[in-house]
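Engineer: no FASTA, just this:
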């Protein structure tokens, strides 16, 4: 994790060095190990250096080639260094004397604007090509490294790792982007380009960009393949392949000149990262892995110590703890808002804040986590939908029975949700024999009434079809459904003004259930919320001069997991089955075969309603009224009253609505943003 920034005067005016100096100062937290500036007439780069990898100790950025034709500033960790060095064959130095930025620049010199297609790892960089008079920029596949920019056509282009650095230039406006506020209040974070500020954009993940005097060209250099399939000989072969890829993903993120810490929560994902990292470090004789875990002495239902201890008891770790129930979600917002540029905080923001604060106090600077292993490997629940579509009723029933105990619900409740809707499909397709067989199976396994199944899922759908036909319903009609009916927190007039309903329909349209588990898996990894969450995690680490590394965000691992057969994701009721098999003997069995995970809502609710109650009441009484143009205050106040009166039965919907409004009100008040 470092800080990059720069400016390109498209009108040919010389760069004023003092503005780059201001940008460097503002991003001091991102790189305490050094800072430098390079100016080349109408282009200027700056850099804040955080030593992380062994090669970074030799890094000097911005870097200019010997011919003075190219300059680069980058925040990067390359995971395929050996492959790239072999392909490039341009260095006369030992590999450990070559920095990642030098490799990226050499890749650009060889492959030009296609160079990101050859890179693997986490990166954001900008290269000035003097001969072509262009600025070439790129960002990694999932958006681990941030890249923000402001463009004034024909005048200037400015970029940085954080938005606050852009405000050092007088031409960059600090004005609220109301469209982004509408998206946030509607819980629709699919736009991968806009930010909370007008005219400040993000380079989307897996995108490259060329900036020249004629404008901006932006394109995607990679996308996740929906159609790739992997077929191996056995369950053991799938597990072995997963273990190799996952181990390599962790190994790459252990490339460090300093001790490493892992966020150990006790869940399957963080435990997997911790155990594999521990074993790799032990094999190489390096400093043992540190761990930091959140524990809960007061809100004991959130405490994961039995699972955390199962990992620690294996040895080879240096444990540390933070008390997750001593802070509330509003407790440290003033400190967070010093660094956090956007208003769109998630309810769990304070966990990484206190964990990273502890890592800083321990003198650590590289942190691993199990971020979004759920999405990468997939619990595979959509396999039930796939089985229903395929008419594989026996297998669907078996999986429903097996998965139910892991989620504390009845097998028939699982089947009713995922299986019964497809009975109607059989009727609509006039497949009555298959319908009758399915009814018999459902009756046999769940004791459901055959008569009621036939009436409600056989006769009723046919009668509805006949009625629609006689009423002219056989003609196509345009749906008049409004997505805004599902977003009651948003002020109706505000929603109409920014055309929020159109945005929701375009960016997050109502769609039928995915035809396959693979399609659902693919969709989940293309959500805009993923990139935004990674950007937030970068800032939470940057506050404390840390670099956050996420093994489950490895391109190779994600491509492998998406391409797996459905039964490797869900099998006999166990989600993420390939991972459970792969880590046998590495994970404690108590975690390897853990069914669910602890719900952290009780701690959040207690923090909001008790530890931070004074702040909550004050904001609701005095500050949220300033959001009247954006929020339906009647709905908000009703949700607030229900929440404070509910005791231990707080509604998640009410809590989320109040949290969105309160955090937004506090952010606007702190930042003094112009609406």
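Structural biologist: Ah, there it is. Fair warning: this is a prediction, and the values are worked out from it, not measured in the lab.
Engineer: From here on, just use CA atoms for contacts and neighbour counts.
Structural biologist: Will do.
Engineer: Centre-most residue in this protein?
Structural biologist: Nearest residue to the geometric centre of the chain (Cα atoms, centre = their mean): residue 530, 2.7 Å.
Engineer: Give me the contacts around the helix or strand that contains it.
Structural biologist: For residue 530, the element it lies in under DSSP states H and E is helix 528-542. Helix 528-542 is contacted by residues 1, 29-30, 142-146, 189-192, 205, 339-340, 352-353, 356, 547-548 when judged by Cα atoms under 8 Å, 6 or more residues apart in numbering.
Engineer: ok, residue 110 - contacts?
Structural biologist: With Cα under 8 Å, 6+ apart, residue 110 has these contacts: residue 88.
Engineer: any idea which residue of this structure is furthest from its center?
Structural biologist: residue 470 (49.0 Å).
Engineer: related to what we said a few turns ago, buried ones in the helix holding residue 530?
Structural biologist: By neighbour count with 16 or more other Cα atoms under 10 Å, helix 528-542 contains the buried residues 528-542.
Engineer: And stretch 641-653, by the same measure?
Structural biologist: 642, 643, 644, 650.
Engineer: What is the nearest of those residues to residue 386?
Structural biologist: Distance to residue 386 across the buried residues of stretch 641-653 (Cα to Cα) is lowest for residue 650, with 34.3 Å.
Engineer: Where does that closest one sit: helix, strand or coil?
Structural biologist: coil (DSSP: H, G, I helix; E, B strand; the rest coil).
Engineer: residues contacting the closest residue to it other than its chain neighbours?
Structural biologist: Closest residue in space to residue 650, ignoring its immediate chain neighbours: residue 643 at 5.5 Å, by Cα to Cα, 6 or more residues apart in numbering. Contacts for residue 643 (Cα under 8 Å, 6+ apart) come out as 650, 651, 654, 655.
Engineer: hold the first one in mind and look at this next one:
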């Protein structure tokens, strides 16, 4: 895994300095501590930081074709590079290395922009073709690897793996995008293609950008999407068998490495499945690692130990203190823009633990999105039954009234927390799902935002993000629709972002077999009734794994990486919350309603309400603003 940077003069022949590219490159040293490289020529500069995984003795970047007319800086792994190299050699291309990187330059020569359709893996790269005078940027289909780019005032475009590299540019426009503030307080992250800045963007997953010298700046071009086309009917038994075969193959191609390799093992279904496949594919014990919590409520290590014992893995375990909140400031530095998933803390710790044993770790990420595993999928499908019985013209007034009348009962058992359900039922299917996943509801954002910010938004709502993707979804099945929405937003903007930054902070490569695009092309076509069967999420995955693990691992409730925020904000972080949110940069920005924030803090700290998510989201935004002001001084 690596870090990439580049800068390109679209209209001219600017000679970029080595110092400029080096400065950008070194901000990402953690992504590639083994080697660094720079290429400069008139109008373009490219930089690379390398974490050596394959072909350790060669494969240094930026890397060139035979006559040095094509050069690439690349982050990722292309798992089918060996078969592609055979095909390309047969076409007359000459290889100087045994690395997957070299496949990219020759594939570009042979197939042009369509080369990305041949690659199987995770990748983000910038490629310069001197003869065609084209800078070609590409990102893998699911967005496992990040790619940022910025439009600079002097007809140049800069790109990088992390936003921090672009922040080194003195002429980078850093005006905050109001729409991104609305999106952040809705989702907890800024979804693609926006960033927190107006003139800085993320390349969408499964998209490319081809920028020609002397031309206008182009639109992103999509080269792949999740099909969700139903399979020809087959028996449940045969589908279970095929699922395991396809998953094993996706794991197998990700076990090629010339450095120590292992796996994360939480004790959940997805990570346990990956470990089971790995154990069957190698003779030596699999290196596994897990993070435990001192609170039994959050601790899954007993299940991880059970799977480890079953497959005789070489298991390492760490324990996170429940008051591990000292990473708060560091998280903002890692993510470069507001990011509110508090599970970034234990994710950072498990990557820290894994790096002590391995350089590459396989992960179970993607299982919930693939197979309908989130609890909110069950809630949504139950709501869909009500929606199918009642038109919106009846539902909207009825459930709007019930939503207003019914008290917010954070303290009550979940069965009695009907307020959110009523509010969701008063909306359409897509609007209801957005209400379910929002960190702050539409009503709460209306109370939080100042008149100044509302004016800057000019009527914009985060609903536009979901509407964009809903219109593109190839399936009308209600479960497939929300899976598609999550894969386009939550998976890439939250889960994959979290894992990329946390792993790269420790120079650890994480591979995700369940997000293999060929595997997803197949799983997306499975009947929705085999993913969520009754109230059982991930039904077909669990059914296919019954001979691989015990039922108490397969059919227990999902736990996840929970963090005790509510306790922190009533205890050790109580004073910090009050000082930061009422007297800090949040106040100075003029973007927020301080009366609402004050009420949120008082209600939470008194124990009347659990507003920990709102407080954390505000706290991370305040810390981001502090970094912005410090950078401007």
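Structural biologist: Thanks, I have it. Given the structure is predicted, the values throughout are model-derived calculations rather than measurements.
Engineer: TM-score of the superposition?
Structural biologist: Laid over one another, the chains give 0.84 as their TM-score (TM-score structural alignment, normalised by the length of structure 2), with 579 aligned residues with a Cα RMSD of 3.2 Å.
Engineer: And the residue nearest to the centre of structure 1? What does it align with in structure 2?
Structural biologist: Taking TM-score structural alignment for the superposition, residue 530 of structure 1 sits opposite residue 492 in structure 2.
Engineer: Tell me the spacing between its match and residue 561 of structure 2.
Structural biologist: Counting by Cα to Cα, to the nearest Å, the gap from residue 492 of structure 2 to residue 561 of structure 2 is 18 Å.
Engineer: ok, residue 663 of structure 1 - contacts?
Structural biologist: 330, 343, 344, 345.
Engineer: Which residue in structure 2 aligns with it?
Structural biologist: By TM-score structural alignment, residue 663 of structure 1 lines up with residue 620.
Engineer: And what about its match, helix, strand or coil?
Structural biologist: What three-state DSSP gives for residue 620 of structure 2 is helix.
Engineer: Can you say which helix or strand has the residue nearest to residue 36 of structure 2 when sequence neighbours are not counted in it?
Structural biologist: Nearest residue to residue 36 of structure 2, sequence neighbours excluded (Cα to Cα, 6+ apart): residue 49, at 4.5 Å. Per DSSP H and E: residue 49 of structure 2 is located in strand 44-50.
Engineer: next SSE after that strand?
Structural biologist: Past strand 44-50 of structure 2, the next helix or strand by DSSP H and E is strand 63-64.
Engineer: against structure 1, where does that next one fall?
Structural biologist: Using TM-score structural alignment, strand 63-64 of structure 2 pairs with 63-64 in structure 1.
Engineer: Next one: the match of residue 663 of structure 1 from residue 589 of structure 2, what distance?
Structural biologist: For residue 620 of structure 2 relative to residue 589 of structure 2 (Cα to Cα), the value is 14 Å.
Engineer: next one: residue 274 of structure 2
Structural biologist: According to Cα to Cα, residue 274 of structure 2 and residue 589 of structure 2 sit 46 Å apart.
Engineer: Show me which of the two is the more surrounded one.
Structural biologist: Between residue 274 of structure 2 and residue 589, counting by other Cα atoms under 10 Å, residue 274 is the more crowded of the two (23 against 11).
Engineer: what's the spacing between the residue nearest to residue 650 of structure 1 and residue 661 of structure 1?
Structural biologist: 14 Å.
Engineer: Report the contact partners of residue 88 of structure 1.
Structural biologist: 106, 107, 110.
Engineer: Could you say which helix or strand holds the second one?
Structural biologist: Using DSSP H and E, residue 107 of structure 1 sits in helix 100-111.
Engineer: Which residue range of structure 2 does the helix or strand that comes right after that helix align onto?
Structural biologist: The helix or strand immediately downstream of helix 100-111 of structure 1 is strand 121-129, counting by DSSP H and E. Using TM-score structural alignment, strand 121-129 of structure 1 corresponds to residues 121-129 of structure 2.
Engineer: Comparing the matching stretch with structure 1, how large is the average distance?
Structural biologist: On superposition with structure 1, the mean distance recorded for stretch 121-129 of structure 2 (mean Cα distance after the TM-score superposition for structure 1) is 0.8 Å.
Engineer: Without its sequence neighbours, what residue ends up closest to residue 242 of structure 1?
Structural biologist: In space, and not counting its chain neighbours, residue 242 of structure 1 is closest to residue 582: 6.3 Å by Cα to Cα, 6+ apart.
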